[in-house]
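K.L.:
have a look at this prediction, sequence included:
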Amino acid sequence: MYSVEDVMTFVSQEDVRFIRLTFFDIFGRQKNISILPDQLERAFGKGIAVDAFAVPGFENEIHGDLYLKPDPSTFTILPWRSVDGSVVLMICSLVYPDGRPFEKDLRMQLKEAVQDACALGISLRMSTEFEFYLFRNDEKGNPTSIPLDTGGYLDVSPLDHGENIRREICFTLEEMGLQPQASYHQCGPGQNEVDFHASAPCRAADEASLFKWVVRTVASTNGLRADFTPRPLPDEPGNGLHVNMQVESADFLNPIDEEEAFRHFMA
């Protein structure tokens, strides 16, 4: 896990040209701003200002700037960029100009929920299973609703045309420090699934959010469109997002029973 000092050292010693600071709006959509390396110290200190009024969902709460404070533990190199002139990424928290946490920061809300669970003696781990369709683009690069293939559940090539795309997605995730567990063809034509290992809730949420970005990027570079919507094709299976939750006692000396832990968790 990277510290502030680790990130500062890496950026100063390697050929890092841009630093992408990412955050998420209240709908979970990824936003970002890029800074140059000479602004990194300021980012870790006061933060980098963004216009909150222009972010959907924030405009009714604040008429001014919010500041992005990067989390060094999320530091990763974007693997689809050239080694010469690297671009790195960090996920950020949102704070007011005086340093107070912004109430609609989803990562902050999740961290507070995890802390509340720990206070009740509950430990949480989460994992995700994403389903998505891959559609072809037309000869002009415009999106269509033509699936990449006609394969079905767990099919292999030549029925499964998405095998190489899923492999590229998984390799890209691994290069970014994310750990996919399995990938395969789902039931619908052109439908795929990638599953993740269980991890701490905040890391699982970060991985899930970045995963969709990686999938869309890899699909686009291969002339395809990735679709995560619930039912892209009306007569075919819909896309699911399965969130698996492991609820355990956090106090090994005075463990609470599973039924009590479950009741606390549901509450």
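P.N.:
Arrived safely, thanks for sending. Note that the coordinates shown come from a computational prediction; the quantities given were computed from them, not determined experimentally.
K.L.:
going forward, measure contacts between C-alpha atoms and count neighbours the same way
P.N.:
Fine.
K.L.:
next helix or strand past the one helix or strand residue 130 maps to?
P.N.:
Assigned by DSSP states H and E, residue 130 falls within strand 122-137. The helix or strand immediately downstream of strand 122-137 is strand 143-147, counting by DSSP H and E.
K.L.:
which residues sit against the next helix or strand along the chain from that following strand?
P.N.:
Sequence order places helix 163-175 as the next helix or strand after strand 143-147, per DSSP H and E. Residues outside helix 163-175 that contact it (C-alpha atoms under 8 Å, 6 or more residues apart in numbering) are 77, 79-80, 156-157, 179-180, 183-185, 192, 194, 211, 214-215, 218-219.
K.L.:
redo that, cut-off 10 Å
P.N.:
By C-alpha atoms under 10 Å, 6 or more residues apart in numbering, the surrounding residues in contact with helix 163-175 are 76-80, 134, 155-157, 162, 176-185, 192-194, 207, 210-211, 214-219, 222, 224.
K.L.:
can you tell me the SS state at the residue most central in space within the chain?
P.N.:
The centre of the chain sits closest to residue 209, judged by C-alpha atoms, centre = their mean, with a distance of 2.0 Å. Classification of residue 209 using DSSP: H, G, I helix; E, B strand; the rest coil returns helix.
K.L.:
use this one as the comparison:
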Amino acid sequence: MLLSELARDRGIRYFLISFTDLFGIQRAKLVPAQSIDDMAENGAGFAGFAAWLDMTPADPDILAIPDRNSLFQLPWKKDVAWMPADLYGVDGEPVLQTPRLILKQMLKQAETRGYLVKTGVECEYFLLSADNHEISDSCDRAAKPCYDQQALMRRYDVVSEICDGMLSLGWKPYQNDHEDANGQFEMNWAYSDALTTADRHAFFKYMVKSIAETNGFRATFMPKPFGNLTGNGCHTHVSIWDSSSKTNLFRETDEDLELSPLAYQFIGGILKSATALCAFANPTVNSYKRINSPVTLSGATWSPNTISYSGNNRTHMIRIPDFDRFELRLADGAANPYLLPAAIIATGLNGIEEKIDPGDRCDHNSYTDPLPPDKVRQLPANLLDALRSLEKNQVLQTAFGESFIASYLKLKYQQWDEYCNYITNWELDNTLNC
């Protein structure tokens, strides 16, 4: 069926052809239904320099080819449909800086080994007032607001509209809650293959922000918008299945083990490249105010500070909550929905290939009883440290391609330099009288 015919059947008047750039920003063109068939075949044209793609104004246009197999009809605006797109040059060659294509590349590498990667994400966000940097609910003041029933139901209209949207899209959402920070929420839906989850992750952020705006609020996934409160994580659950999608290869039949040897090797690869992985899992200056942060108002940050794994223990970078998957607790709300799983897969597959032993499991409380630095490696202290680690990491250089890593590092170093040139209020308060 042509997309124009589908549009007629579903009452769709416009299509958003959307791609996600290197900084995780969604770019789109709004295409009327009568023109969608041509756009679907030939692509919507964009000037690459206008997005974060490491291009110049002298470069030719790029073409966004939408994926009709991943179409989301906006639950709050039924006459519009959103489709994620892959970027190609006018010569038909793929644009190497496209995050969605990088994820597809990693999934293909897994497929050649007989693996199907499945993921699920837990996206945390704050609801703020529309016109200032304040929590939208003035009554949400509890020191431990996690699961607060009153605070949750005061935002019932927003939360239920988002959940209804996921239900209508067939995502199988199964719970919504008020999170550990005042004004913070989390919504969970069923896991799926990694590309489907990534597309849903990208659309979820757009949907949450849009529905929040229609209700008079502003939603943010910023890693650490408030210094004294828990930050926004993007906990990622990972499992590998056989190519038929019937057998979970991370599940262990031996009751003495949490996961299979394959899973531990995958974890070993992530731990080995963890500092470089942070460049994608924690991609902003602000990200490093969430990890390694001091105690928050609730008494815990719920974010890791060491490169370690554990059982059902939320104080470590990797948690093993069950016998069929692990949870990477490193990533935050700024993580690119496509580059995050791509980097996880790349480092994990390297662990399997090299049969990397993750070492002993850590069962201590890393917040109250931390191990000394000679016993456990620390996460990067800032974005610059993470970028320098990525620059030296051969695993991700090889998996993503040297040209992609070079483009990513170039733009991220520029961002770091811009931050360093900015004079903060802290500097003025503490050094103006020197």
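P.N.:
Perfect, I can see it now. Bear in mind the structure is a predicted one, so any value in this text is a computation, not a measurement.
K.L.:
rewinding a little: quick one: the strand holding residue 130 of the first structure to strand 143-147, angle?
P.N.:
Note on geometry: by axes from the mean of the first three to the mean of the last three C-alpha atoms, to 10 degrees, strand 122-137 of the first structure and strand 143-147 are set 100 degrees apart in direction.
K.L.:
which secondary structure elements does strand 122-137 of the first structure contact?
P.N.:
helix 106-119, strand 143-147, strand 180-185, strand 191-196, helix 201-221, strand 224-227, strand 241-249, helix 258-266 (3 or more C-alpha pairs under 10 Å, 6 or more residues apart in numbering; DSSP states H and E).
K.L.:
okay, angle between that strand and strand 180-185 too, please.
P.N.:
Using the same axes, to 10 degrees: strand 122-137 of the first structure against strand 180-185 is 40 degrees.
K.L.:
and strand 122-137 of the first structure with strand 191-196, angle?
P.N.:
Using the same axes, to 10 degrees: strand 122-137 of the first structure against strand 191-196 is 150 degrees.
K.L.:
in strand 122-137 of the first structure, what counts as buried?
P.N.:
By neighbour count with 16 or more other C-alpha atoms under 10 Å, strand 122-137 of the first structure contains the buried residues 122-137.
K.L.:
then stretch 390-410 of the second structure?
P.N.:
If you call a residue buried by 16+ other C-alpha under 10 Å, then stretch 390-410 of the second structure has these buried ones: 390-391, 393, 395-397, 399-400, 404-405, 407-409.
K.L.:
quick one: stretch 408-426 of the second structure aligns where in the first structure?
P.N.:
Using TM-score structural alignment, none of the residues of the first structure align to stretch 408-426 of the second structure.
K.L.:
got it, and stretch 41-49 of the second structure?
P.N.:
Mapping stretch 41-49 of the second structure onto the first structure (TM-score structural alignment) gives residues 45-53.
K.L.:
just the terminal-to-terminal distance for the matching stretch.
P.N.:
By C-alpha to C-alpha, to the nearest Å, the extent of stretch 45-53 of the first structure from end to end equals 23 Å.
K.L.:
off-centre distance for that stretch?
P.N.:
Chain-centre distance of stretch 45-53 of the first structure: 21 Å, with C-alpha atoms, centre = their mean, to the nearest Å.
K.L.:
list the contacts of that stretch.
P.N.:
21, 25, 32-35, 39-43, 58-70, 92-99.
K.L.:
any quick PyMOL command for the buried ones out of those?
P.N.:
Selection of the buried residues among these in PyMOL, burial being defined by 16+ other C-alpha under 10 Å:
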select buried, resi 21+25+32+34+40+43+58+65+66+67+68+69+70+92+93+94+95+96+97
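K.L.:
just give the nearest non-adjacent residue to residue 14 of the second structure, would you?
P.N.:
Closest residue to residue 14 of the second structure apart from its sequence neighbours, by C-alpha to C-alpha, 6 or more residues apart in numbering: residue 32 at 4.4 Å.
K.L.:
residue 203 of the second structure -> the first structure?
P.N.:
Under the alignment (TM-score structural alignment), residue 203 of the second structure pairs with residue 210 in the first structure.
K.L.:
isn't that match right up against residue 178?
P.N.:
Yes. Residue 210 of the first structure lies in contact with residue 178 (C-alpha atoms under 10 Å); the separation is 9.1 Å.
K.L.:
who has more neighbours, these two?
P.N.:
Legend: neighbour count by other C-alpha atoms under 10 Å for residue 210 of the first structure and residue 178, higher for residue 178 (21 against 17).
K.L.:
what's that one aligned with over in the second structure?
P.N.:
Looking across to the second structure (by TM-score structural alignment), residue 178 of the first structure lines up with residue 171.
K.L.:
tell me the secondary structure for its match?
P.N.:
Residue 171 of the second structure ends up coil, using three-state DSSP.
K.L.:
got the contact list for it?
P.N.:
163, 165, 188, 189, 190, 191, 192, 197, 200.
K.L.:
please name the residues that touch the fifth one.
P.N.:
Applying C-alpha under 10 Å, 6+ apart, we find residue 190 of the second structure in contact with 119, 120, 121, 170, 171, 172, 173, 174, 197.
K.L.:
let me know the closest of these to residue 11 of the second structure.
P.N.:
residue 170 (18.6 Å; C-alpha to C-alpha).
K.L.:
burial measure for the closest one, as a count.
P.N.:
For residue 170 of the second structure, using other C-alpha under 10 Å, the count is 11.
K.L.:
which bit of the first structure covers stretch 270-286 of the second structure?
P.N.:
Stretch 270-286 of the second structure maps onto no residues of the first structure, going by TM-score structural alignment.
K.L.:
sorry, wrong one. I was asking about stretch 80-94 of the second structure.
P.N.:
Going by TM-score structural alignment, stretch 80-94 of the second structure lines up with residues 87-101 of the first structure.
K.L.:
endpoints of that stretch, how far apart?
P.N.:
27 Å.
K.L.:
ok, the residue nearest to residue 14 of the second structure touching residue 15?
P.N.:
Yes. With contact defined as C-alpha under 10 Å, residue 32 of the second structure reaches residue 15; the gap is 6.3 Å.
K.L.:
so which of the two has more stuff around it?
P.N.:
Neighbours per residue, other C-alpha under 10 Å: of residue 32 of the second structure and residue 15, the larger number sits with residue 15, 27 against 15.
K.L.:
hmm, back to that, need the helices and strands packed on strand 122-137 of the first structure in JSON lines with distance to residue 48 of the first structure, can you?
P.N.:
Compiled in JSON lines, these are given as follows (distance: least, C-alpha to C-alpha, whole Å):
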{"stretch": "helix 106-119", "distance to residue 48 of the first structure": "17"}
{"stretch": "strand 143-147", "distance to residue 48 of the first structure": "35"}
{"stretch": "strand 180-185", "distance to residue 48 of the first structure": "31"}
{"stretch": "strand 191-196", "distance to residue 48 of the first structure": "31"}
{"stretch": "helix 201-221", "distance to residue 48 of the first structure": "20"}
{"stretch": "strand 224-227", "distance to residue 48 of the first structure": "31"}
{"stretch": "strand 241-249", "distance to residue 48 of the first structure": "32"}
{"stretch": "helix 258-266", "distance to residue 48 of the first structure": "36"}
